[in-house]
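A.B. asks: Below: sequence and its predicted model.
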Amino acid sequence: MDEIIEHSEFGARKENKETILITGSSGLIGFSLIERLSKKYRVVGLDRLGPPYPPLQAECVNFDITDEKAIDAAMERIRYGYGSKIASVIHLAAYYDFGTKDSPKYQEINVKGTEKFLRQLQDFEVGQFIFSSSNLIYKPTEPGTKLNEDCPVEANWGYPESKIQTEDLIKEHSTNFPSVFLRIAGVYTDYGHSIPILQQIKRIYEKQLLGHFYSGDVNHGDVFVHLEDVVNAIEDSVERRQEIPDQMAFNIGEPTSPTYQELQDTIGNLIHGKDWETYEIPKPLAKAGAWTRDLVGDPFIKPWMIDRSGAHYELDVSRAKEYLDWEPKHRVMDTLPKMITGLKENPDQWYAKNNLEK
C-alpha cells in the first residue's frame, strides 16, 4: 500500500508575511538583499533565465524585462502563488557596461523595460516601488562641495542618461503607488567587486606602466559605498515605507570621497610598500593612446572615458539620515587593506572571484 503524504494547509501564500518582489535578484545587491529580507518577508526574485540564480530563500521567477508578454506571464505566476498584494517592489534589474559609451540596451532594458514592468504592476496592490538609481546622474562638483538630491543632473554617457530618463518615467507612471529613488554610489565589498577600484588595484599590482598616468585631476575622486550599507539602506526604505514621502530621492554613499591620488598611494603602499608615482597627462594625448590600444585589443580604458576622467562626486547623505535613519558604517579607505590581503593571500582566486584576467 502506497504511503499517504499529507501536505501542509499553509503554503507560501498563507504565510503571515508580506511579499517583497526583487528584480535583478541574482545580482550582487539582489543576492545579499534576499538573504537579509527573507528573514522577515516572503521574497520573490525576478531575473533572466539561466545562471546565476538568487539564493534559495526566494522563489526565482524567470522573466525578460524587454518582453511584455514574458513580464505578464511572470506576474501571473506571482499573483497565483502570492496574491495581488506586494509590500514593496525593489527594481534592481538594469544594463550596465563599461565597455561602451552608448548602447541600445540602455534604452531597451533600463528605460523601456521599466516602462513595460510598471504597466504590469498597475493591476497589483503595490505598497512601494524602490528604484536603484545612480549618483552618476549628477553634474560633477568640486572638492568640498557636496551634492544633495536637488542638485542639477547631467549625463555624459548612456548609463546615467538611462537612469535619469527612468526616474522621470517612474514619476509619470507610478501613480498607483509611491516611489523611492536610491541614488547609489559605486558598490564595493571586502573582497573588491567595484570595477574601477579593481582595475586600479590590478594596474598597480602588475606594475603596469599605464598605472602611473591619469588624464584627469588626481585630486578629484569618486564616491563609493559598501554592499552591506546598500542592503541596509534598502531594508530601511522598506521598513519605513509608510513614512517616506512619495517620489523622494536619497543619496546612498559615503560622506567622504577619496581622491584618485589617495587611492593610488594607499594601494601602492599596501601592495609594494611605497607611494605609487602618478602623473597627469593631457586628455588629447590620453585619448589618442586609448584609441590606439583599443585598435589592437580590448583594454578597460576606452577613448570615451577620457572625457569624464577626473569628474568629482561628493554626496550629502543627510536626507537618508533624517528619513531612513541610515548612514554608512564602512569606508572604502578602511576596506582597501582587506581587499589587498585577499589579493596577496591567493592572487588566482582573487582574480577569478572578481572576474579579472591575469
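C.D. replies: Great, that's in hand.
A.B. asks: For the rest of this, base every contact and every neighbour count on C-alpha atoms.
C.D. replies: Will do.
A.B. asks: What strand or helix carries V225?
C.D. replies: strand 224-226 (DSSP states H and E).
A.B. asks: For the helix or strand following that strand, buried residues please.
C.D. replies: Later in the chain than strand 224-226, the nearest helix or strand by DSSP H and E is helix 227-239. For helix 227-239, the neighbour count (16 or more other C-alpha atoms under 10 Å) marks L227, E228, D229, V230, V231, N232, A233, I234, E235, D236, S237, V238 as buried.
A.B. asks: which residues touch the last one?
C.D. replies: Pointing back at V238 there. For V238, the contacting residues are S88, Q128, by C-alpha atoms under 8 Å, 6 or more residues apart in numbering.
A.B. asks: same thing with the third one?
C.D. replies: Neighbour list for D229: E327, P328, K329, H330 [criterion: C-alpha under 8 Å, 6+ apart].
A.B. asks: and of these, the nearest to Y260?
C.D. replies: Nearest to Y260 among the contacts of D229 is H330, at 18.9 Å by C-alpha to C-alpha.
A.B. asks: which SS class is that closest one?
C.D. replies: Recorded secondary structure, H330: coil (DSSP: H, G, I helix; E, B strand; the rest coil).
A.B. asks: next, the one to line up against it:
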Amino acid sequence: MGVLVTGANGFIGRALLLRLAAMERFRPIAAVRTLPISESVWSNSASIGEAVRYVELGDLAKGAFDSALLNDVSAVVHCAARVHVMRESGGDSLTSFRAVNVVGTLNLAKMAASAGVKRFVFISTVKVNGEATVLGEPFHADDLPAPEDAYGLSKLEAEQGLKQLAAKTGMEVVIIRPPLVYGRGVKGNFGSMIKLVEKEIPLPFGAIRNKRSLVGVDNLVDLIVRCIDHPAAANQVFLAGDGQDLSTPELVRGLAMAMGKRARLIPLPAGVLRFGATLLGKRALADRLLGSLQVDITKTRELLDWQPRHSVEEGLRRCFVTSYQEGRV
C-alpha cells in the first residue's frame, strides 16, 4: 500500500516514516519541499534510504507539483505545515498561515482526490478546539471549534475545506488533533524545559495544580498508522493523547527521573508567576505552564480499538535514548 507522507523531514514525519519503513504492508514515500534532503535527517536509521522513496512537492501553496507523484498512492498523511510560533507578530500572520495550512493543504488534497487516493490523513492541532480548558473538563473531538490564534484558525479552515472536498469527491478524510507532541529531538518550549531540568536549575512551579494532556511522538505515530486504513476512521475527527495528564511540576519530576537528575521545584503562587510573566511579556508562555489543557481520547480509543502504546513515563524516558531500534518507535 503506497503511503505518501508530507513534512518528511519534520519531527512527526521522520518518526512516521521510520515506522512505515519497518512494516511490510506499506510502501512509504517521503515528500519534501525540495530535494535533495540532508542525509543527517535519517542518521538514526541505516536502512531507511532503501525502504523509502523520496519525491519533491515544491511549494504546495502554488500547486505546481507533478500529479504523477500520486500514482499508486492509496493514502496521504499530511504532516507538513506552517507551525505555531509563540513570538510571532505582524498583521499578515493569518495570511501566511493560510497560504501554507489552508491553500497548500487543499491543493494537495484536490490533486489526491483527482488521482484516486482513497484516504487523506490530516495532522491538525488541538488549538482548533481552543487554548485552555477548565480543570477536569477536557476537550472532546466533536466539540464546537474555538481557535484563538492564526495558527489554530488556519488549521480549522483546512479541516472545513477537507470535509467539503470529501463530501464532493468521496475521498475519505481523517483529522487528528494532537496536543503538545514530545519525543527524542523535540525542540521549542518542551526542548527548553528539558535543558533547564538537565541543568538542575530551580523552577518556580512547585505550587502549580494544573493538568495538561501531552502525546509522545511514538504514540502519535501509532495512532496515525491506525488511521491510514482502519475502516472506522473514515471521515472522523480524533484527539490524540497519552491518556494520562500531568501538572507542570509532575512533568518536571518526570523529566528529571528520565534523565537521572534532581527536580528542583520552588512553590511560588500562580498569581505571582502570571504577574511576573506579564511584566516580562511572557504571558502566553505562562498560560501554557500554569493553565490546564486536557483532551478526552475516549472516542479515539473506542472507535479505533486503540490504546496509547507507551505510558507517559516510558515516553519521557524515550526522549533520551541514544538511538531507536528501526521501526520500533
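C.D. replies: Right, received. Where do you want to start? Not measured: the values here are computed from a predicted model.
A.B. asks: Mapping onto the second structure, list which of the contacts of D229 of the first structure remain contacts.
C.D. replies: Of those, the ones still in contact in the second structure (both residues aligned by TM-score structural alignment, their matches' C-alpha atoms under 8 Å) are P328, K329, H330.
A.B. asks: Would you convert those into CSV that also reports neighbour count and distance to A70 of the first structure?
C.D. replies: CSV is the format used below for these (neighbours: other C-alpha atoms under 10 Å; distance: C-alpha to C-alpha, whole Å):
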residue, neighbour count, distance to A70 of the first structure
P328, 19, 37
K329, 11, 39
H330, 18, 39
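A.B. asks: can you put those in JSON lines and add distance to E149 of the first structure?
C.D. replies: Formatted as JSON lines, these follow (distance: C-alpha to C-alpha, whole Å):
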{"residue": "P328", "distance to E149 of the first structure": "17"}
{"residue": "K329", "distance to E149 of the first structure": "21"}
{"residue": "H330", "distance to E149 of the first structure": "22"}
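A.B. asks: What is the nearest of those residues to G268 of the first structure?
C.D. replies: Comparing these against G268 of the first structure with C-alpha to C-alpha places H330 closest, at 21.3 Å.
A.B. asks: Alignment lookup: the closest one to the second structure.
C.D. replies: Here H330 of the first structure is matched to H310 in the second structure, going by TM-score structural alignment.
A.B. asks: In contact with that match, which residues?
C.D. replies: H310 of the second structure touches G216, D218, N219, D242, counting by C-alpha under 8 Å, 6+ apart.
A.B. asks: for M259 of the second structure, same thing?
C.D. replies: Taking C-alpha under 8 Å, 6+ apart, one finds E198, R317, F320 in contact with M259 of the second structure.
A.B. asks: what's the longest helix in the second structure?
C.D. replies: Longest helix in the second structure, counting residues (DSSP state H): helix 150-169.
A.B. asks: Tell me the gap between that helix and the middle of its chain.
C.D. replies: Chain-centre distance of helix 150-169 of the second structure: 17 Å, with C-alpha atoms, centre = their mean, to the nearest Å.
A.B. asks: can you map out the helices along the first structure?
C.D. replies: Assigned by DSSP H, the helices in the first structure fall at 28-37, 68-82, 104-105, 112-121, 158-173, 195-205, 227-239, 260-272, 283-296, 303-308, 318-324, 332-345, 347-353.
A.B. asks: Please list only the buried members of the contacts of M259 of the second structure.
C.D. replies: For these, a burial check counting by 16+ other C-alpha under 10 Å picks out E198, R317.
A.B. asks: possible to save the contacts of M259 of the second structure as a markdown table with distance to F205 of the second structure?
C.D. replies: Output for these, formatted as a markdown table (distance: C-alpha to C-alpha, whole Å):
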| residue | distance to F205 of the second structure |
| --- | --- |
| E198 | 16 |
| R317 | 21 |
| F320 | 23 |
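A.B. asks: which one of the contacts of M259 of the second structure sits closest to L251 of the second structure?
C.D. replies: Among the contacts of M259 of the second structure, and counting by C-alpha to C-alpha, the member closest to L251 of the second structure is R317, at 11.9 Å.
A.B. asks: wouldn't that closest one be in contact with R253 here?
C.D. replies: No. Applying C-alpha atoms under 8 Å, one finds R317 of the second structure not in contact with R253, separated by 11.9 Å.
A.B. asks: Throw the helices of the first structure into CSV and include distance to V187 of the first structure, thanks.
C.D. replies: What follows is the helices of the first structure, written out as CSV (distance: least, C-alpha to C-alpha, whole Å):
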stretch, distance to V187 of the first structure
helix 28-37, 9
helix 68-82, 28
helix 104-105, 22
helix 112-121, 22
helix 158-173, 15
helix 195-205, 9
helix 227-239, 6
helix 260-272, 16
helix 283-296, 26
helix 303-308, 19
helix 318-324, 17
helix 332-345, 10
helix 347-353, 16
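A.B. asks: which one among the contacts of H310 of the second structure gets closest to K168 of the second structure?
C.D. replies: N219 (32.2 Å).
A.B. asks: on that earlier part again, now the two most distant members of the contacts of H310 of the second structure.
C.D. replies: Going by C-alpha to C-alpha, the pair spanning these furthest: D218 and D242, at 9.8 Å.
A.B. asks: circling back: quick check, nearest of the kept ones among the contacts of D229 of the first structure to E314 of the first structure?
C.D. replies: Relative to E314 of the first structure, the closest of these is P328; by C-alpha to C-alpha it sits at 14.0 Å.
A.B. asks: That closest one reaches E254, doesn't it?
C.D. replies: Yes. If you go by C-alpha under 8 Å, P328 of the first structure and E254 touch, sitting 6.1 Å apart.
A.B. asks: what's the overlap in contacts for these two?
C.D. replies: With contacts taken as C-alpha under 8 Å, 6+ apart, the residues that reach both P328 of the first structure and E254 are V225.
A.B. asks: tally of neighbours for P51 of the first structure?
C.D. replies: Residues near P51 of the first structure, counting by other C-alpha atoms under 10 Å, number 8.
A.B. asks: What is the burial count for Y82 of the first structure?
C.D. replies: With other C-alpha under 10 Å as criterion, Y82 of the first structure counts 21.
A.B. asks: Return the residue of the first structure aligned against F26 of the second structure.
C.D. replies: Counting by TM-score structural alignment, F26 of the second structure corresponds to Y41 in the first structure.
A.B. asks: Perfect, that will be all.
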